[in-house]
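In: Need the 3D shape of this:
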Amino acid sequence: MNWLNLATLTAVVVVFVALSLLRRRGVNFSVLTLIALVAGVPVGIVGADHVAWVEPIGRIYINVLLAAVAPLIAVAIISSIISLGDLAKLRRIGSRSAFWLLLSNALGVVIALGVGLAAGTGKGVDEQLGGQELNVLENSVQDFTQVVVSFFPTNVVGDFSANKIIPIILVSVTLAIAYLALLKENPAVRPFGNGIEALKLVVFKAVGYVLGLTPYAIVALTTTVVAGTDDLGEKFTSLLGLLALTWLTCFVHTFGVNAVLLRVFADVSPLAFFRKFLPAQVTAFTTQSSVGTLPVTTDLLTRRIGVHSEVAHFTAPLGTTIGMPGCAGIWPVLIAVWGINAYGLDYGVTDWIVLAVLGVLVSVGTAGVPGVATVAAVTVLAAAGLPLEFVAVTLPISTIADMARTTTNVTAAGVSATIVARQVGLLDDDVAQDPHAGIDPDQIPGRRRADQPVADAPHSTPPVTPTVASTVAAPDVELV
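Out: From the prediction side, this is the model:
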């Protein structure tokens, strides 16, 4: 019996009990997640190397979330496109979603390049090439043409089991388009649409139960991360500045750039958006997985921010594999700047421009799972002709950096979805401006649901049909 591991697990269980008591007393779900995040820090510090029995709890939660991703994306996209009833709307939403996601990453690349060069990160380190083992990193290099080929499914079952988002999206879109094309000629396919709607209700309800476990999982995840990072200050002093710069750049993009985008292009209050979107940011911060956070992201977009489900369930999943400014833009560029300065390499203006362009292109097909930033960085640096040793040296701080990177990724996807919803007329201002949004719309007379179809005519009122906006979360879970 390892008594130290048992003691750490016991401390985590005590926090679980405290969270459960607070939850029964009606404490706000966002407050619970923040309490869980803070509580995990001292447990991780004291537990140090004795978290072997705690670490599986966090992994189980992430695995369960990941297991829900493929069916969630498939039924949400098929249902959303079917509800559109018009392929022209699909073209409008799809093109706008890709544009804003890529623009978000491009802005992250530019900010990272500017901040990194202005701060002179890496200068004075005087590292020498040839001191790192690179075999594993060399195996992580992705040829861009192969990335494009991998967009198209070869085994639907395999793609679903591996959570390959782009193939899942393509299959779902194809099925939905086929359904719409057949519906007018052959009404016999209508049961397919009804079945998808029923399946969506069941899947979203099941996901809601999983989301209710988020605060408890955050305790375990935070404990594990903190316990594994106690020696960074001694061994990697030269990298602490890079880590701080990464967090700063991600913070600027998450709250600065997105605030401007929300105000200018979506006419939404940034403060209101960030307050309502906080649970998704906290989940992203602790799970370090954009895909794992997706159920929380789409839930908040529809229930709290007023983004129509047609947009939320298309743009947000797309944002887990396109854009990704934290992992595919900010991190590779900052590593490149740090490495070029640390190793004293000559780099001209043209080289920096090529690096920036590569940072944007590589974001297409980047999977929103923990550790993907390393793959993205290796691919960018290899394509730019830079030594992979830059990435190898920075691996020890990557996990801590991933907290901020993932938060930036998820926020960018949420903001992009909000902007797209505004542009196509599918943003409910009543919900967006309501501080109590998220309560079952049936309990609020006169409230139009976030998922209710928006009429083409400005003063027409379409009939309200049953939706899943209020069934995403479990009955006792209020994501606020």
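In: Only C-alpha atoms from now on, for both contacts and neighbour counts.
Out: OK.
In: Please report the distance of residue 71 from residue 288.
Out: 21 Å (CA to CA, to the nearest Å).
In: now residue 73
Out: Separation of residue 73 from residue 288 (CA to CA) stands at 19 Å.
In: So between the two, which is more surrounded?
Out: The residue with more neighbours, out of residue 73 and residue 288, is residue 288; 29 against 24, by other CA atoms under 10 Å.
In: Enumerate every residue touching the more buried one.
Out: Contact analysis of residue 288 by CA atoms under 8 Å, 6 or more residues apart in numbering lists 369, 370, 402, 403, 406, 407.
In: Show me what the helix or strand that the fifth one is a member of packs onto, helices and strands only.
Out: Using DSSP states H and E, residue 406 falls within helix 389-423. With contacts defined as 3 or more CA pairs under 8 Å, 6 or more residues apart in numbering; DSSP states H and E, the packing partners of helix 389-423 are helix 87-119, helix 237-251, helix 258-261, helix 270-287, helix 290-300, helix 309-318, helix 331-342, helix 372-384.
In: quick one, which of those is nearest to residue 170?
Out: Distance to residue 170, taken as CA to CA, is lowest for helix 309-318 among the helices and strands packed on helix 389-423, at 10.7 Å.
In: how far off helix 87-119 does that closest one point, in degrees?
Out: 40 degrees (axes from the mean of the first three to the mean of the last three CA atoms, to 10 degrees).
In: any residues touching helix 309-318, and which ones?
Out: Taking CA under 8 Å, 6+ apart as the rule, helix 309-318 contacts 73, 76-77, 80-81, 83-84, 93-94, 97-98, 165-166, 169, 291, 294, 297-298, 301-302, 413-414, 416-418, 420-421, 426, 450-451, 469.
In: Can you turn the buried part of those residues into a ChimeraX selection?
Out: A single ChimeraX command suffices to select whichever of those are buried according to 16 or more other CA atoms under 10 Å:
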select :73,76,77,80,81,83,93,94,97,98,165,166,169,291,294,297,298,301,302,413,414,416,417,418,420,421,426,450,451,469
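In: before we go on, could you also do this sequence so I can check it against the first one:
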Amino acid sequence: MSNTFLSEFLLITNIHTVLMIFLLIGVFLIISKMSKKLKFNKLMITSIFIGLILGIFIQAVAKFPDDPTSITWINEVTAWYGLFGNGFMDLLKMIVVPLVLVSIIRVIMNMKDDNLGKLTFRSMTMFFVTTAIAAIIAIVVANLFKLGTNLEVVNSSNEVREIVSLPSTIRGLLPSNPVQAMAEGNTVAVVIFAVFLGLAIRRLRRKYMDIIKPFIDLVEAFYKIIVSVAITVIKMMPYAVVPLMASTIASRGVKSLLDVTDFILALYISVVIMFLVHIIIIAASGMNPITYIKNSSKALILAFTSRSSLGTLPVTMEVLTDNLNVDLGTASFVTSLGSNMGMNGCAGIYPALVSVMIANMAGVQMNFTFYVMLIIVITISSLGIAGIPGTATMAVSVVISGMGMASYFPLAGAIIAIDPILDMGRTMLNVNGAMTAAVAVDNSLNRNNKKESKVA
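Out: Take a look at the predicted model:
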């Protein structure tokens, strides 16, 4: 009974577990004192380095094992660290749906008649174009690194995940059951439902303003409340970053990264190049790149450590509206779509790198036609995987199946094994892509509105 209590309920069977928990509490006390002296962005950057050092320290105490998951006390430590790190992400996810719902309703009911169509078209165009660019960059980098040519073929039990057709996926995004869509975190469906509510309010208030006025006031009041809740949760971020980073490093191990160093380098180099492309788009949209990087760092750091585009959504929206002066309507609409489609990292760079690697490992001939088809498949599938858990793995499944290489999916086993390390950079790029799209779309809408007002 005692052993069961310690090993299965309390999850403390080793002195190392106790020491690492107290060490984390000590780090929290240090962060609490630092928060009084450092600005939030600097505190976030400091926290990520503390988490990195803590993760390496845990590995060092365990003598850098080949398989950290086989060591009981490391599993216990990551579970306790997950209480703080993943618990924070759960709080963020708690406010995602109500924040998106009320923000979109509020925006639509106050939006100009001709802006909604432009906003939708330009947002989707930005996501498709940037995803295609991300795929091209990854293909070039993958060939420069010659991914797969020297990689040992790994037998894996991984199988291609079930693929849903594009028409079925798009239909699945429609809110046939709005409550279920909210429960599943299908933000695209929530956005569609909110748009219909917003449009109904716009139409009805011309004749029935006295009847719907209480609901309008409720929307405005609820928006103020949910924003206040979001700010309260966001203040906890530095305390979550440390255990998120530490548990990722501790659970994956250092040695597991050495066998696929080339792929890791290729992915992060691709991420950096695509990030620079985003910066160019930001500059072309009239915003100072340095100002952008400085003001967006909070969302990027959280995305990097949490590996959740959807969980980062409240912070992304706050950064766009408060720090980057993006219109609330544009920020809400574009980032909500961006958390489910057009992900430059997960649906652009990653499947392109894996496809080239698998093609080299399997001896598939790659010519100009192959690459053009790969870019097209990646761009289209960036919509087809919207709202599906395990987005990156699903993206790979869809793409390699579309390229006729489904039978070679097990060759990606070594890459999937270190997915959390890769997912950090991918998710950060996903969020940055959504913010870039929001800035660019907002600038284009404001520019057009200014031109129209001058003509008038």
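In: Could I get the TM-score for this pair?
Out: Superposed pair, TM-score by TM-score structural alignment, normalised by the length of structure 2: 0.88. Supporting alignment: 425 aligned residues with a CA RMSD of 2.2 Å.
In: Let me know whether residue 207 of structure 1 touches residue 293 as I believe.
Out: No. Residue 207 of structure 1 is beyond contact range of residue 293, at 11.3 Å (criterion: CA atoms under 8 Å).
In: Please enumerate the shared neighbours of the two.
Out: Overlap of the contact sets of residue 207 of structure 1 and residue 293 (by CA under 8 Å, 6+ apart) consists of residue 65.
In: Residue nearest the middle of structure 1, spatially speaking?
Out: Structure 1 has residue 290 as the residue nearest its centroid, 2.7 Å off, counting by CA atoms, centre = their mean.
In: What is the equivalent residue in structure 2 for that residue?
Out: Under the alignment defined by TM-score structural alignment, residue 290 of structure 1 corresponds to residue 309 in structure 2.
In: Ok, residue 71 of structure 1 next?
Out: When structure 2 is aligned by TM-score structural alignment, the residue opposite residue 71 of structure 1 is residue 98.
In: measure that match to residue 419 of structure 2 for me?
Out: Relative to residue 419 of structure 2, and taking CA to CA, residue 98 of structure 2 is found at 30 Å.
In: and the residue lying closest to residue 147 of structure 2 once chain neighbours are set aside, what does it touch?
Out: In space, and not counting its chain neighbours, residue 147 of structure 2 is closest to residue 357: 4.8 Å by CA to CA, 6 or more residues apart in numbering. The neighbours of residue 357 of structure 2, taking CA under 8 Å, 6+ apart as the test, are 142, 146, 147, 148, 149.
In: between the residues you listed, which is closest to residue 348 of structure 2?
Out: Ranked by distance to residue 348 of structure 2 (CA to CA), those are led by residue 142 at 12.9 Å.
In: correct me, but residue 154 of structure 2 touches residue 408?
Out: No. Counting by CA under 8 Å, residue 154 of structure 2 stays clear of residue 408, with 10.8 Å between them.
In: Please identify which of those two sits among more neighbours.
Out: Per other CA under 10 Å, whichever of residue 154 of structure 2 and residue 408 has more neighbours is residue 408, with 17 against 12.
In: thinking that one is in contact with residue 356, fair?
Out: No. Using CA under 8 Å, residue 408 of structure 2 is not in contact with residue 356, being 11.8 Å away.
In: now the equivalent of residue 361 of structure 2 over in structure 1, nearest residue through space, not along the chain?
Out: Per TM-score structural alignment, the equivalent position to residue 361 of structure 2 in structure 1 is residue 342. Among residues not flanking residue 342 of structure 1 along the chain, residue 122 sits closest, at 4.4 Å (CA to CA, 6+ apart).
In: same question, residue 100 of structure 1
Out: residue 416 (5.6 Å).
In: distance of the one you found from residue 165 of structure 1?
Out: Distance, residue 416 of structure 1 to residue 165 of structure 1, by CA to CA: 18 Å.
In: what's the answer for residue 139 of structure 1, then?
Out: 22 Å.
In: same question, residue 308 of structure 1
Out: On the measure of CA to CA, residue 308 of structure 1 and residue 165 of structure 1 end up 21 Å apart.
In: can you check residue 50 of structure 1 too?
Out: Distance from residue 50 of structure 1 to residue 165 of structure 1, by CA to CA: 36 Å.
In: Please apply the same query to residue 430 of structure 1.
Out: Residue 430 of structure 1 is 32 Å from residue 165 of structure 1, by CA to CA.
In: ditto for residue 189 of structure 1
Out: Counting by CA to CA, the gap from residue 189 of structure 1 to residue 165 of structure 1 is 26 Å.
In: Residue 146 of structure 1 too?
Out: Plainly put, residue 146 of structure 1 is 16 Å away from residue 165 of structure 1 if you go by CA to CA.
In: and if you look at residue 41 of structure 1?
Out: Residue 41 of structure 1 sits 33 Å away from residue 165 of structure 1, going by CA to CA.
In: Also residue 49 of structure 1?
Out: 35 Å.
In: which residue in structure 2 lines up with residue 97 of structure 1?
Out: Applying TM-score structural alignment, one finds that residue 97 of structure 1 aligns to residue 123 in structure 2.
In: I'd say its match and residue 438 touch.
Out: Yes. Using CA under 8 Å, residue 123 of structure 2 is in contact with residue 438, at 7.5 Å.
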